[in-house]
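Asks: sharing a model prediction with you, sequence too.
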Amino acid sequence: GGWRPGIELEDVHMAVESRLHHHIGDLAGKLHTARSRNDQVATDVRLWLRRRLDLLDGELAALIGVLLDRVEADGRTLVPGCTHLQWGQPIWLGHQLLAHAWALSRDRERIADCRKRVNRCPLGAAAMAGTPHPIDRLYTAGLLGFAGVVDNAMDAVAARDHLVEAASTCAIAMTHLSRMAEELVLWSTPEFRRVRLSDAWSTGSSIMPQKRNPDAAELVRGKAGRVFGAVQALLTLVKALPLAYNRDLQEDRPPLFDAVGTTRACVRVMTGCWAELEVLPGPELRGDFLLTTELADYLASKGVPFRQAHHVAGGLVKRCEERGQDLSSLTLEDLQAAHPAFDADALDRLDPESAAERRTSRGGTAWAEVQRQVSRLREQLPNLSGRAV
């Protein structure tokens, strides 16, 4: 049977000392020499948080890896790139997935940076003023795997900014996860029809048999607000607290645990969703006016100032709308009537795949650029924060 400390023992530290006393008698009373529960609790929280940050970092790396796998498997699906949810330009699906991967990579950078401040040992600060006993705080910190100590004893027991920072880091990550979740919700609708979620990550309806509801993605989207609330709770808790320790700080753990735990769970859910969904064929992109920018860029390549080229291309859109047609109906005569710089090769620009492949600037949607970014992100996966994941 396991050891079950009684409720008469105030906390885990008293419970450990009591258990030790059971085995070795009064000598156990020396355990608390040069210690206070103030610095013990501060140390416990840092140990817990350091481990959870490492776990979260690894889980984010796994999600990025799944996105990169998806880019390599389905990234050459041509889709409309949108602004304001309106079709803008043709892009490879991989280009959009990489935008999410880079955002998550920055979350890992924030975790690594936050970890540096978490990884300082408060132990030995005692209540707030240090101790007259000849202890070696650096030695103790090393035994516990810390990179160093919190230099000021009062700061060591009073500081909670590293908890706020960790929760804020989680909140920023949740904004990225919620954006990914929103796209899954949209992309799985009949209107977008870009992905089909697996049965494992969607649910049916109790009354409408045909429904496939994106519940997992919706829950991730909703839980972002919960993590934002945890940050606010921590900020409100530590606001204007006098130095050093106050019992108010007992309330720092619930929002911290919730923020970190919720974020980790949401990362794992997103990983499952992306690993198991099916990417559907892209829509027909030759209609509508998705390639209008190609005409403006064509004129600009001929030396026409882009503002003028933009105006000319907009006029062609208006002409097509008045005729009830789209850009594919334009003839060379139509183009040259709008501007004499148009030549026969301008019609070749009205091809969605070629349009995507012409975006060769660094970070563009051209497939070679997509592949370059995949390689860069894969190089970062194992060791972004200086530790093996």
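Replies: Nice, I can see it. All values derive from a computational prediction rather than experimental measurement.

Asks: from here on, contacts and neighbour counts on C-alpha atoms
Replies: Fine.

Asks: give me the nearest residue to Y245, chain neighbours excluded.
Replies: What sits nearest to Y245 in space, not counting adjacent residues and going by Cα to Cα, 6 or more residues apart in numbering, is A158, at 5.3 Å.

Asks: contacts for the strand or helix carrying S354, please.
Replies: Assigned by DSSP states H and E, S354 belongs to helix 352-357. Residues outside helix 352-357 that contact it (Cα atoms under 8 Å, 6 or more residues apart in numbering): 78, 89-92, 285-286, 291, 294, 349, 365-367.

Asks: can you tell me which of those is nearest T43?
Replies: T365 (47.4 Å; Cα to Cα).

Asks: quick check: longest helix of the protein.
Replies: Counting residues, the longest helix found in the chain (DSSP state H) is helix 37-74.

Asks: and the next helix or strand along the chain from it, how far out from the chain's middle?
Replies: Using DSSP H and E, the helix or strand that follows helix 37-74 in sequence is strand 78-83. Centroid separation between strand 78-83 and its chain, computed with Cα atoms, centre = their mean, to the nearest Å, is 22 Å.

Asks: and here is the other one:
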Amino acid sequence: MTKLWGGRFQGGPSEALEALNASIEFDWRLAPYDLKASAAHARVLYRAGLLSEGELSQILGAINELHTEVADGTFVATLADEDVHTALERGLVEKLGDVGGKLRAGRSRNDQIATDLRLYCRDQAQALRANLLGLIAALADQAEGLASAPAPGFTHLQHAQPVTLGHQLLAHAQGFRRDVDRLDDWDRRAAICPLGAGALSGSSLPLDPQAVAEELGFTTAAENSIDAVADRDFAAELLFVCSMIGVHLSRLGEEVIFWASQEFSWVVIDDAFSTGSSIMPQKKNPDVAELARGKSGRLVGNLQSLLVTLKGLPFAYNKDLQEDKEPVFDSLDNLELLLPAVTGMVATMRFNTDRIRTSAPTGFALATEVADWLVRKGIPFRSAHEVAGEVVAHCESTGLELHEVADADLRAISEHLDPSVREVLDVEGALAARSTHGATGPKSVAVQLERINEYLNRQ
């Protein structure tokens, strides 16, 4: 019998319970972390006088062997093992006999799984962070070549004011930068070690949770043993960060989908990041962008799933917490697939800058420039806004763009609209004027690029 809890039972679990209760099919990926924590625990048992030097050497040797065997697939778990902890203890006992069973002293599966999952999440968060930095770099590289390229800016998906394409791309980069910062901030709270909390009350054995924490790369040991085994804030918070990344990817994907449409024709997505149709030979579909948009729902759903699981749980450990791992694994797995694909799509997109430049002033996008020009002449903005709106109304009734209105018609609308207003009815001039901190003008975008590249170089 491999179960870790069989002593007081007269019979084994039913097949139905065994199938329901087992987590080995999904928690086996935690085996390397369980073995790492087991080695740290063995050293603490040795320092407490609960293992001899020879027993410690045997256990550490067997743990190293299991690391290799798990990695190459020669040691595998079975459904009878129930979970990753049971499987690995079986492996130790098979190698060492009773000496292998000594490692269980002073710990519980409750503090083991809380420790294993934290170790896994912290490792995976670093990989996620690296992928995000790669995407930020791809956006910055594209923005550098498009820092002065005019484009329509949108609010409500309507033409609003001209912007530069570089500015638009860097707007997405800022969101992903915040995601990196959130991961760094998350890690500060996740770097607390539960091992030593036991089932919920600590241990009467002379263990050293702080030493274990330091060996495993945590900042400190948990302050409260009940909280240590019950807390899954770190998992929920990581899923929130994953959800925000998903939302940012979805918003980027949505814009790329628009840009790649026939109606926009702003970008051409590289063949390496597009698919076709099984019936329409002309089709080139933005599947990477669509999957980025689609998977955001899955990422948000995983967060909601865990929060609902946690909301009614009493302290300390409850079997409901077996449901914490699959949402975390699923979100991290999907982002590991998605981020490199989105990065590749962004890095290889080709922008049709001539077409985009032509559409930059359309939709009366320079109307605000007229209002600002009047303000610089001392007109209150309330009045300037009304005058600029009247010019737009005239354009709509005559089918003209702003720069096509005759001088006489401008003067008829307002005595303040002399011919010098034409100096702001130019996209390049309007962009150049927006040079304040964070604005869309080429000079400001150059500063943004410098700062984002400095940020990337610090990582």
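Replies: Right, received. Where do you want to start? The shown structure was predicted, so the numbers you read here are calculated from the model rather than taken from an experiment.

Asks: any idea what the TM-score is?
Replies: Once superposed, chain against chain, the TM-score is 0.95 (TM-score structural alignment, normalised by the length of structure 1); 384 aligned residues with a Cα RMSD of 1.5 Å.

Asks: any idea what G145 of structure 1 aligns with in structure 2?
Replies: By TM-score structural alignment, G145 of structure 1 lines up with G217 in structure 2.

Asks: hmm, I was thinking of Q250 of structure 1
Replies: Aligning on TM-score structural alignment places Q250 of structure 1 opposite Q322 in structure 2.

Asks: relative to T220 of structure 2, how far out is that match?
Replies: With distances taken as Cα to Cα, to the nearest Å, Q322 of structure 2 is found 25 Å from T220 of structure 2.

Asks: repeat that for Q168 of structure 2.
Replies: 42 Å.

Asks: ranges for the strands of structure 1?
Replies: 78-83, 86-92, 120-121, 148-149, 195-196, 278-279 (DSSP state E).

Asks: can you check which of these gets nearest to D345 of structure 1?
Replies: strand 86-92 (19.2 Å).

Asks: what range in structure 2 does the closest one sit on?
Replies: Using TM-score structural alignment, strand 86-92 of structure 1 pairs with 158-164 in structure 2.

Asks: hang on, the earlier thing: residues touching the residue opposite the residue nearest to Y245 of structure 1 in structure 2 once aligned, list them.
Replies: Per TM-score structural alignment, the equivalent position to A158 of structure 1 in structure 2 is A230. The contact partners of A230 of structure 2, by Cα under 8 Å, 6+ apart, come to 315-318.

Asks: can you check T275 of structure 2 too?
Replies: 284-287.

Asks: could you do E72 of structure 1 as well?
Replies: Counting by Cα under 8 Å, 6+ apart, E72 of structure 1 touches G94.

Asks: same question, C273 of structure 1
Replies: By Cα under 8 Å, 6+ apart, the neighbours of C273 of structure 1 are 197-198, 201, 216-217.

Asks: and it, what's its match in structure 2?
Replies: That one, C273 of structure 1, aligns with M345 by TM-score structural alignment.

Asks: can you tell me how far its match is from V267 of structure 2?
Replies: For M345 of structure 2 relative to V267 of structure 2 (Cα to Cα), the value is 11 Å.

Asks: thinking again about what came up before, distance of the match of C273 of structure 1 from N64 of structure 2?
Replies: 41 Å.

Asks: do the same with R422 of structure 2
Replies: Distance, R422 of structure 2 to N64 of structure 2, using Cα to Cα: 77 Å.

Asks: go on, L306 of structure 2?
Replies: Relative to N64 of structure 2, and taking Cα to Cα, L306 of structure 2 is found at 34 Å.

Asks: then D81 of structure 2?
Replies: Taken as Cα to Cα, the span from D81 of structure 2 to N64 of structure 2 is 20 Å.

Asks: who's more crowded, the two?
Replies: Legend: neighbour count by other Cα atoms under 10 Å for D81 of structure 2 and N64, higher for D81 (22 against 15).

Asks: and stretch 104-112 of structure 1, which stretch of structure 2?
Replies: The aligned range for stretch 104-112 of structure 1 is 176-184, by TM-score structural alignment.

Asks: how about that stretch: buried residues?
Replies: 176-177, 179-180, 182-183 (16 or more other Cα atoms under 10 Å).

Asks: same check on stretch 49-59 of structure 1?
Replies: Buried-residue list, stretch 49-59 of structure 1, by 16+ other Cα under 10 Å: 49-50, 52-54, 56-59.

Asks: and L17 of structure 2, what's its match in structure 1?
Replies: Using TM-score structural alignment, L17 of structure 2 pairs with nothing in structure 1.

Asks: pretty sure P340 of structure 2 contacts N131?
Replies: Yes. Between P340 of structure 2 and N131 there is a contact at 6.7 Å, judged by Cα atoms under 8 Å.

Asks: could you measure from the counterpart of P134 of structure 1 in structure 2 over to A42 of structure 2?
Replies: P134 of structure 1 maps onto P206 in structure 2, with residues paired by TM-score structural alignment. For P206 of structure 2, the distance to A42 of structure 2 equals 13 Å [Cα to Cα].

Asks: more neighbours: the two, which one.
Replies: A42 (23 against 13).

Asks: G106 of structure 2 versus the more buried one, what's the distance?
Replies: 10 Å.

Asks: compute the number of surrounding residues for W266 of structure 2.
Replies: So W266 of structure 2, with other Cα under 10 Å, has 22 neighbours.

Asks: counterpart of it over in structure 1?
Replies: Match for W266 of structure 2 (TM-score structural alignment): R194.

Asks: just confirm that match contacts V185, I think it does.
Replies: No. Applying Cα under 8 Å as the test, R194 of structure 1 and V185 come out as separate, 10.3 Å apart.
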